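> here is my input; please provide its structure:
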Amino acid sequence: MKLASYNNGRRDGQLMLVSKDLSKTVAVPAIAHTMQQLIDAWELLQPQLQELYEALNDGLIDNAVDFDEAKCLSPLPRAFQWADGSAYVNHVELVRKARGAEMPETFWTNPLVYQGGSDCFIGPKADIPLASEEWGIDFESEIAVITDDVPMGVSADSAQKHIKLLMLVNDVSLRNLIPGELAKGFGFFQAKPSSSFSPVAVTPDELGARWEDSKVHLPLITHLNSELFGRPNAGVDMTFNFSQLVSHVAMTRPLGAGAIIGSGTISNYDRSAGSSCLAETRMLETIADGKPSTSFMKFGDRVRIEMLDDNEQTIFGSIDQQVVEYKG
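Coordinates of the predicted model:
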């Protein structure tokens, strides 16, 4: 099943059921008005939506209209929880190597997670407004899951059944603000502005065999200013799968329905696949040449993030955003 949230002028948008090929869509107010309402009562409402989804794909919904990604907010325009992991330890290893630091062994056994701002996500086609290029503007191409209610202390084996939807992420990062914040020993805040999510969220079964072991086994494709930047495979070199990430986040607290858990930047040891953020490219340049040669994003730069199925058809729609100057 595929779902979106249209911008209807309200904070949480209008829940839309979207056809498998992303060609048609229909509102489902008789079932749920918003994505959060759906997630809150997933077990009750999902079977009703599934029946409508099959009818939509068969062309049997008379009031279906053409799907328009430009009308989409992030699937959850705001959420009660947004926790982003760093499941590709290869990426973390590069960060530390570039600055000559050893990596603790615990990084291979205990996931890194930070709690992001979830009160105001940016739409997948909306501009990214930032006040200064000096902040070191970067994109991070990722995957995220949305859960239903997750009990505290859930095991990794049990966590997978709580994963209801998947979507793509642009976890915008301000790299030049990060060192100063981390030096205080209290984590990110200003260095992590609002994130963006793909137009469409999908149930795991939509990925077929490409969803295995709580991982998405497909390349995540990023273009920067219309040029291919990277297409690392999200199922390769993922040290901690999504079930493990959900279990880790829920170790000391329950998660409310609609919690979003991110994978962190997709990264492969095979460097020919490219990267999913500018920071990783800069780190590789630093390791090879002693200094980076790739600059961070400037006002007017555009990033596009998407994932294609085995038939080269888009699964989630695309995140396609331009960085613009915020003037208050």
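> drop to CA atoms for contacts and neighbour counts, all remaining ones
OK.
> how about stretch 157-175: buried residues?
159-160, 162-175 (16 or more other C-alpha atoms under 10 Å).
> for those residues, which one is nearest L112?
D171 (15.2 Å; C-alpha to C-alpha).
> can you give me the strands in the stretch 1-150 of the chain?
With DSSP state E, counting those that start in this stretch as the criterion, the stretch 1-150 of the chain has strands at 2-6, 14-18, 24-27, 65-66, 72-73, 82-85, 113-115, 128-130, 137-138, 141-147.
> to compare with the earlier structure, here is another sequence to fold:
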Amino acid sequence: MKLASLPQGRDGRLIVVSDDLAWYADADHIVPTMQALLDDWDRYFPQIEALSIELAHAAIPRRRFHEREACAPLPRAYQWVDGSAYVNHVELMHKAHGADLPASFWTDPLMYQGGSDGFCGARDPIHIADPAWGGDFEAEIVVVTGDVPQGASPQQALGHIRLVGLINDVSLRNLMPGELAKGYGFVQSKPASHLSPAFVTPAALGAAWQCGRLSGTLMVDLNGQPFGRVEAGEECTFDFGTLIAHLAKTRSIGAGTIIGSGTVSNRDPDGSPGRPVPQGGRGYACIAEQRTVETLATGEAVTPFLKAGDTVRMEMRDAKGKSIFGAIDQTVVLG
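Below you'll find the model as predicted:
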């Protein structure tokens, strides 16, 4: 089942979307918003699922679904935390700053708490007030949870995942070093993130969803050219059950919490940091990784960070070539 939100008020209006993302049916006569559905999942999910089946059989009134008209599935959430499922990315970022990766990072995930009071839609522009801040995209997988009790095990945590989607976790790379030097983590260097047009139930992902990991190629284009064709499942060190359990170690988690995988990242088969797509590699899911690889290879980063007019696109497709979550497709603007 696929769900989305259309603009209405501050929290959007819940709709059910067909598997091919071509049609939608209003769901607000059952439950008004996605957050309200997540708050009372057991009560409303059977009715929403029945509505989805009726939509699939064209048995109810339906309308054309246009991704550009959707807002973020959750325009605001009670919590947004980002993890480090792809340790290769973390290792490359350490190398970028001349630091070694602690061995514990392979067994104990990193996680930071970001701003959740406003998520942007998939077609909303990326606003960067100052290009000197080093604007970057980060293509990631996200899950949305129901209520999770404190102390839940990784296996128990998997049962509380309600929805799966994509996110562009925008970063301002040149602001990060100063913030991290303070020892308190990201604030200014992490502006609003952009969510995929639709979120999908784990069951609807079929074989692509196994043991808390999503398999498949995450396609990232910059200015219409392939930038990343990274595999989401192969080097995912920490599954989402482990990430959720890490967060729930000392507190319960509220329904509607969004948890990110961190930037999807691959190495080459020989263990090297990876190559750009034009060179036969899988490329990268953020500019910072490509810049790091360039620095390691030649001593100088040549790929620029985002500038006004740049376009960024992120999408995953199923085995039949159909878009799973819809595309995050944006233009960079100053201001």
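> TM-score for these two?
Once superposed, the chains reach a TM-score of 0.97 (TM-score structural alignment, normalised by the length of the first structure), with 324 aligned residues with a C-alpha RMSD of 0.8 Å.
> returning to what we had before: need the strands of the stretch 1-150 of the first structure in CSV (columns: distance to L224 of the first structure and mean neighbour count).
Compiled in CSV, the strands of the stretch 1-150 of the first structure are given as follows (distance: least, C-alpha to C-alpha, whole Å; neighbours: other C-alpha atoms under 10 Å):
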stretch, distance to L224 of the first structure, mean neighbour count
strand 2-6, 25, 27
strand 14-18, 27, 25
strand 24-27, 28, 22
strand 65-66, 28, 12
strand 72-73, 21, 27
strand 82-85, 23, 22
strand 113-115, 26, 17
strand 128-130, 14, 19
strand 137-138, 11, 23
strand 141-147, 11, 26
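> in CSV: those strands, plus distance to G300 of the first structure.
Listed next are the strands of the stretch 1-150 of the first structure as CSV, based on distance: least, C-alpha to C-alpha, whole Å:
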stretch, distance to G300 of the first structure
strand 2-6, 26
strand 14-18, 30
strand 24-27, 32
strand 65-66, 30
strand 72-73, 21
strand 82-85, 27
strand 113-115, 29
strand 128-130, 10
strand 137-138, 12
strand 141-147, 19
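> now for those strands, which one comes closest to T314 of the first structure?
When those are compared (using C-alpha to C-alpha), the closest one is strand 2-6, at 12.1 Å.
> please enumerate the strands of the stretch 151-300 of the second structure.
Using DSSP E, counting those that start in this stretch, strands in the stretch 151-300 of the second structure cover 161-168, 171-172, 194-195, 199-200, 209-210, 213-214, 217-222, 225-231, 257-260.
> and of the strands of the stretch 1-150 of the first structure, who's closest to R282 of the first structure?
It's strand 137-138; of the strands of the stretch 1-150 of the first structure, that one is closest to R282 of the first structure (C-alpha to C-alpha) at 11.1 Å.
> picking that back up, for the strands of the stretch 151-300 of the second structure, which one sits closest to F305 of the second structure?
Comparing those by C-alpha to C-alpha, strand 171-172 comes nearest, at 9.2 Å.
> average distance between the closest one and the first structure?
Mean deviation of strand 171-172 of the second structure relative to the first structure after superposition (mean C-alpha distance after the TM-score superposition for the first structure): 0.1 Å.
> counterpart of S193 of the second structure in the first structure?
Under the alignment (TM-score structural alignment), S193 of the second structure maps onto S195 of the first structure.
> residues touching the closest residue to its match other than its chain neighbours, list them.
Closest residue in space to S195 of the first structure, ignoring its immediate chain neighbours: D171 at 4.8 Å, by C-alpha to C-alpha, 6 or more residues apart in numbering. Going by C-alpha atoms under 8 Å, 6 or more residues apart in numbering, D171 of the first structure touches 139-142, 192, 194-196.
> what about burial for those residues, which qualify?
Looks like those have 139-142, 192, 194-196 buried, using 16+ other C-alpha under 10 Å.
> just to revisit the earlier point, I figured the match of S193 of the second structure hits F121, correct?
Yes. Applying C-alpha atoms under 8 Å as the test, S195 of the first structure and F121 come out as touching, 5.4 Å apart.
> now do the buried residues in the longest helix seen in the second structure.
Looking across the second structure with DSSP state H, the single longest helix is helix 41-56. Neighbour-count burial for helix 41-56 of the second structure, with 16+ other C-alpha under 10 Å as criterion, is recorded at 41, 48, 51-56.
> what is the nearest of those to T145 of the second structure?
Within the buried residues of helix 41-56 of the second structure, proximity to T145 of the second structure (C-alpha to C-alpha) peaks at W41, which comes in at 10.3 Å.
> quick one: residues contacting the closest residue to the closest one other than its chain neighbours.
Closest residue in space to W41 of the second structure, ignoring its immediate chain neighbours: G146 at 7.5 Å, by C-alpha to C-alpha, 6+ apart. G146 of the second structure makes contact with 38-39, 41, 160-162, 253-257, according to C-alpha under 8 Å, 6+ apart.
> nearest to F240 of the second structure among those?
Nearest to F240 of the second structure among the contacts of G146 of the second structure, with distances taken as C-alpha to C-alpha, is I161, at 8.6 Å.
> which residue lines up with that closest one in the first structure?
With TM-score structural alignment as the criterion, I161 of the second structure matches I163.
> for that match, what are its contacts?
Applying C-alpha under 8 Å, 6+ apart, the residues contacting I163 of the first structure are 145-148, 243.
> if we use 10 Å, what do you get?
Contacts were defined as C-alpha atoms under 10 Å, 6 or more residues apart in numbering; by that measure I163 of the first structure touches 144-150, 203-204, 214, 242-243, 246, 258-261.
> same question, D28 of the second structure
Counted by C-alpha under 10 Å, 6+ apart, D28 of the second structure has contacts 5, 12-16, 34, 37, 48.
> mind running it again at 7 Å?
Contacts for D28 of the second structure (C-alpha atoms under 7 Å, 6 or more residues apart in numbering) come out as 13-15.
> same check for these, but in the first structure.
For those, no contact is reproduced in the first structure when applying both residues aligned by TM-score structural alignment, their matches' C-alpha atoms under 7 Å.
> I'd like these as a markdown table, with distance to G326 of the second structure appended.
Below are the contacts of D28 of the second structure laid out as a markdown table (distance: C-alpha to C-alpha, whole Å):
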| residue | distance to G326 of the second structure |
| --- | --- |
| R13 | 18 |
| L14 | 16 |
| I15 | 15 |
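> which residue lines up with G146 of the second structure in the first structure?
If you follow G146 of the second structure across to the first structure using TM-score structural alignment, you land on D148.
> that match and Q46 of the first structure: what is the separation?
12 Å (C-alpha to C-alpha, to the nearest Å).
> that'll do, ta.
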